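**Q** Need a 3D model of the following:
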Amino acid sequence: MMGEFDTIRPYNDSEVPAVLERLFSDKAFLDILTHFRFPRFAGALGWLLKPMIARKLRREFAGVTTVATLQDKVEYYVDHTIDRATDGVTYTGVEQLKSGTAYVFLANHRDIVMDPAFVNYAVYHAGLPTPRIAIGDNLLQKPFVSDLMRLNKSFIVHRSITGRKEKMAAYQLLSAYINHSIRHDCQSIWIAQAEGRAKDGDDRTESAILKMFHVSRKDEPFAEVIQSLNLTPVSISYEYDPCDLAKARELYIRATTGTYTKAPGEDDVSIALGITGYKGRVHVNFAPPITERFEDTKLLAVEMDRQILGGYRLFPVHYLAYAQWSDADPQLQVPKAADIFPADELAKAKAEWERRLSECPVEHRPFLVVQYATPVRNQYRVKAGIPL
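**A** As a prediction, this is how the structure comes out:
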């Protein structure tokens, strides 16, 4: 019998062995692993390497029969990836999260996979259950990607539906699932504050997402629904964005042509680069859950922005970019990087920033600068009590 949420929910423990077996037999999945592990030989010797990798995976995951044991197994690889691709990850506010309480983590969104991965990492290492992760169906075009994500507690947000009636039904189902997760399953949720990544660095909460939380409980006051969900603003700050040049290119094309069409497989490239690319330091801040009563989505969105932008950690590169930005806000008192950071830290940042600028085509550079400068403007506006 099909459950109410079967079309969008993550996989249950009982489904894990069969899904793993399906993955280890998936040609596209094995092909990607082979190219990643043996880039020089994958073409000519793929026929030999793929069965070998499949056998190794079956051996390694033989004892995995639940989502929790799978996450324990995968955590080693996550830790390894974080060690290789960052100069360290720091967290603030995670200590206030209580065992036995479920939260809706509403976060700014810069990277498709790593944003929720870093939140997961924090929560996992705090000894708490990892959240269920909202992921758009636009990213799940290959069956193995859908399997991988749903094994790792991801649930599907149907974004590619076009009909108005169908959209509303999907919206209702998503709302019901999130509420069910928090109130009945006591499972936390990670969801981005807006649809799609903030490619220009301008993190803003879409009031439509806040409205969605309420849709399935319309007979209850909005404020009470929000309070029942333990809505928690989360800020993730990357010192460097591995996808910054690609984002600058996209922003440039949008600005000059009015539109941008993704190439086939572009999201896959972004995902891979986001996972493996150098990020410098990473910081994640968990603000206290929202306890104030908000009767209106727009007012709540303003508060979420205040918390998320206020909790964002600015690194030297952000100040360096802001100093170069043609749209810097003259009414803000933003200090120079040299007044905040030690000389050695600043010198390292300057070298890396110059390297990134030099790799960026001249016409794209303003769109690289804006990604790093905007968080400075936003945070100092929040500090000054100036509307965004």
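**Q** contacts, neighbours, all on C-alpha from now
**A** Noted.
**Q** count of residues packed around E292?
**A** By other C-alpha atoms under 10 Å, 11 other residues sit near E292.
**Q** What helix or strand is it located in?
**A** E292 belongs to no helix or strand when elements are defined using DSSP states H and E.
**Q** just D87 next, same as before
**A** Going by DSSP H and E, D87 is not in any helix or strand.
**Q** Tell me the spacing between it and L368.
**A** 21 Å (C-alpha to C-alpha, to the nearest Å).
**Q** Just want to know which of those two has more residues nearby.
**A** More crowded of D87 and L368, by other C-alpha under 10 Å: L368, with 28 against 13.
**Q** Need the nearest residue in space to the more buried one, chain neighbours excluded.
**A** Leaving aside its sequence neighbours, L368 sits nearest to A248 (C-alpha to C-alpha, 6 or more residues apart in numbering; 5.0 Å).
**Q** what's the neighbour count on that neighbour?
**A** 24.
**Q** Packing partners of the strand or helix carrying it?
**A** For A248, the element it lies in under DSSP H and E is helix 244-257. Packed against helix 244-257 by the contact rule (3 or more C-alpha pairs under 8 Å, 6 or more residues apart in numbering; DSSP states H and E) you find helix 365-384.
**Q** got the contact list for the helix it packs on?
**A** 199-203, 244-245, 247-249, 251-252, 306, 309-310, 312, 314, 317-322, 324-325, 328-329, 332-334, 357, 360, 387-388 (C-alpha atoms under 8 Å, 6 or more residues apart in numbering).
**Q** Another for comparison:
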Amino acid sequence: MSNKFDSIRHYHDHEVNEVLQKISKHPMIKALMGFTFPDKTEEEWMEALMQVNSIQQFQSDFAYHSIQRILEKSSSGLTTSGFEKLEKDTAYLYISNHRDIIMDTSLLNVTLKDHGLIMTASAIGDNLVQKTFLLALAKVNRNFLVRRNLPPRELLESSKLMSEYIQDLLVNKNRSVWIAQREGRTKDGNDATHPGVLKMLGMAADENNLMDYFKKIKIVPVSISYEYDPTDALKMPQIIAKAKDEIYIKEKNEDFINLYSGIVGQKKGIHIHIGNILDSELDEIKNSTDKVNKQIQAVANAIDRSIIKDYYLWPTNYVAYDILHNSNRFVNKYTEKEKLLFERRLELRVNKQDKTVVDSFLAMYANPVINKLKLTNEQ
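**A** Okay, here's the model as predicted:
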């Protein structure tokens, strides 16, 4: 039976086993399974993989353990806050700042699973899953596709389809959804919600007022922060091009390299905070204006305030702020050793002779501090 969402949807449970049979011999799967289950032989994990008949089973028995191993190897651990305010058996729309292609959603889902909450279907750019194997792995992990680089008319059609799909997941299937607050990852540490994301979400609304629909789908802002961004140096060329007003052209395998580096690179501390479900704010917005564009901008601002307010700041953020501003303002927030480690990273990753590059690298880590100060008028 064909379905109008077939071009973007994740796999259905009845498709999972066949897909896993197909990709099980892929060298990347072998490497991933060898990494995840170092104590098991290939025959053992292969046999277990062949028994999988649902996304839930794949995530519980395989993906969950892969993420735990990645955390062991590439971080000093994951801390979380705010999850206690979520209700079991309830679908939420998580709108999150976006730092890492794979880890952001994977870590959220690991934590949702640990709390017995509904895990998400997650949006992923189709540019990131060009390889057949990656596409299969994404869809078996309940990712659905956001189509990128479309001409305007197709973009409108695609946005409408995605909006309807997200509505179907949340309202009809009782499935939580994760979407980034903007297209692509934040490269400069400035987390800002793009109104276009909210406009897309609102396309499927049949309520008279968009704010009523946004209340119905239970929007939850999520702040995720990494002590070290494993792709910080990789983000530099794009930031520099933007600073110089140049068009940035991606290298052929750049997305894949970013994806891989984000997974295996050292992150040290990681924190996820779940903000309050948008509710009374939406009533206030509804009562203050009936102009849709103004409403959407006000919702974006509310999400931004939540994400910035609850963004967990690490010593690296404070060190970067002090170096960038040549100050000792936050000297009580880090140790001398933490400062030396950060300076060492800066030396290894960027050309110290190029002030633009150095300042951009520092700003990437310092901007979350600056944005929090702006929010509390403490600049």
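**Q** Now compute the TM-score of the two chains, please.
**A** Overlay of the two chains. TM-score (TM-score structural alignment, normalised by the length of the second structure): 0.89; 358 aligned residues with a C-alpha RMSD of 2.2 Å.
**Q** What segments of the stretch 51-200 of the first structure are strands?
**A** Assigned by DSSP state E, counting those that start in this stretch, the strands in the stretch 51-200 of the first structure fall at 89-92, 104-107, 132-136, 154-157, 189-192.
**Q** Go through those strands and pick out the most buried.
**A** strand 104-107 (a mean of 26; mean count of other C-alpha atoms under 10 Å).
**Q** so that one aligns onto which residues of the second structure?
**A** Aligned using TM-score structural alignment, strand 104-107 of the first structure spans residues 93-96 in the second structure.
**Q** Quick one: average offset of the matching stretch versus the first structure, please.
**A** For stretch 93-96 of the second structure, the mean deviation from the first structure after alignment is 0.3 Å (mean C-alpha distance after the TM-score superposition for the first structure).
**Q** got the contact list for D13 of the first structure?
**A** 65-67.
**Q** what sits against the residue nearest the centre of the first structure?
**A** For the first structure, D115 is the residue whose C-alpha lies nearest the centre (C-alpha atoms, centre = their mean; 2.9 Å). Residues near D115 of the first structure by C-alpha under 8 Å, 6+ apart: 109, 236.
**Q** quick one: it from Y77 of the first structure, how far?
**A** Taken as C-alpha to C-alpha, the span from D115 of the first structure to Y77 of the first structure is 16 Å.
**Q** Repeat that for V113 of the first structure.
**A** In this structure, V113 of the first structure and Y77 of the first structure are 14 Å apart, going by C-alpha to C-alpha.
**Q** what does R110 of the first structure give?
**A** 21 Å.
**Q** neighbour-wise, which of those two wins?
**A** Set side by side, R110 of the first structure and Y77 show more neighbours around R110, with 24 against 12, by other C-alpha under 10 Å.
**Q** Show the contacting residues for that one.
**A** Applying C-alpha under 8 Å, 6+ apart, the residues contacting R110 of the first structure are 197-199, 201.
**Q** how do the residues you listed look in the second structure, which are kept?
**A** Among the contacts of R110 of the first structure, the contacts conserved in the second structure (both residues aligned by TM-score structural alignment, their matches' C-alpha atoms under 8 Å) are 197-199.
**Q** In CSV, list those along with neighbour count and distance to P129 of the first structure.
**A** Listed next are these as CSV, based on neighbours: other C-alpha atoms under 10 Å; distance: C-alpha to C-alpha, whole Å:
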residue, neighbour count, distance to P129 of the first structure
R197, 17, 25
A198, 17, 27
K199, 21, 30
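**Q** Could you tell me which of the residues you listed belong to helices?
**A** Among those, no residue falls in helices (DSSP state H).
**Q** Between those residues, which sits nearest V145 of the first structure?
**A** Distance ranking of these against V145 of the first structure, using C-alpha to C-alpha, places R197 first at 18.9 Å.
**Q** Just confirm that closest one contacts I112, I think it does.
**A** Yes - using C-alpha atoms under 8 Å, R197 of the first structure is in contact with I112, at 7.3 Å.
**Q** Aligned to L128 of the second structure, what sits in the first structure?
**A** In the first structure, L128 of the second structure lands on L139 (TM-score structural alignment).
**Q** Which residues are in contact with K216 of the second structure?
**A** Not one residue lies near K216 of the second structure by C-alpha under 8 Å, 6+ apart.
**Q** So what does it match up with in the first structure?
**A** In the first structure, K216 of the second structure lands on S228 (TM-score structural alignment).
**Q** how close does the residue nearest to the centre of the first structure sit to E75 of the first structure?
**A** For D115 of the first structure, the distance to E75 of the first structure (C-alpha to C-alpha) stands at 15 Å.
**Q** Could you check how many residues crowd around L20 of the second structure?
**A** Look at L20 of the second structure: counted by other C-alpha under 10 Å, it has 21 neighbours.
**Q** State the distance from it to I323 of the second structure.
**A** From L20 of the second structure across to I323 of the second structure, the span is 49 Å (C-alpha to C-alpha).
**Q** And for R329 of the second structure?
**A** Distance from R329 of the second structure to I323 of the second structure, by C-alpha to C-alpha: 10 Å.
**Q** Over to S159 of the second structure?
**A** Distance of S159 of the second structure to I323 of the second structure, given as C-alpha to C-alpha: 42 Å.
**Q** repeat for L348 of the second structure
**A** 16 Å.
**Q** who has more neighbours, those two?
**A** Using other C-alpha under 10 Å as the criterion, L348 of the second structure and I323 rank with I323 on top: 16 against 11.
**Q** Can you verify that one is assigned to a strand?
**A** No - looking at I323 of the second structure with DSSP: H, G, I helix; E, B strand; the rest coil, it is helix, so not inside a strand.
**Q** what's the neighbour count on the closest residue to it other than its chain neighbours?
**A** Distances taken as C-alpha to C-alpha, 6+ apart put L362 closest to I323 of the second structure, at 7.6 Å, once the chain neighbours are dropped. Neighbour count for L362 of the second structure, taken as other C-alpha under 10 Å: 26.
**Q** Kindly state which residue of the first structure is aligned to L362 of the second structure.
**A** So, by TM-score structural alignment, L362 of the second structure is matched to V369.
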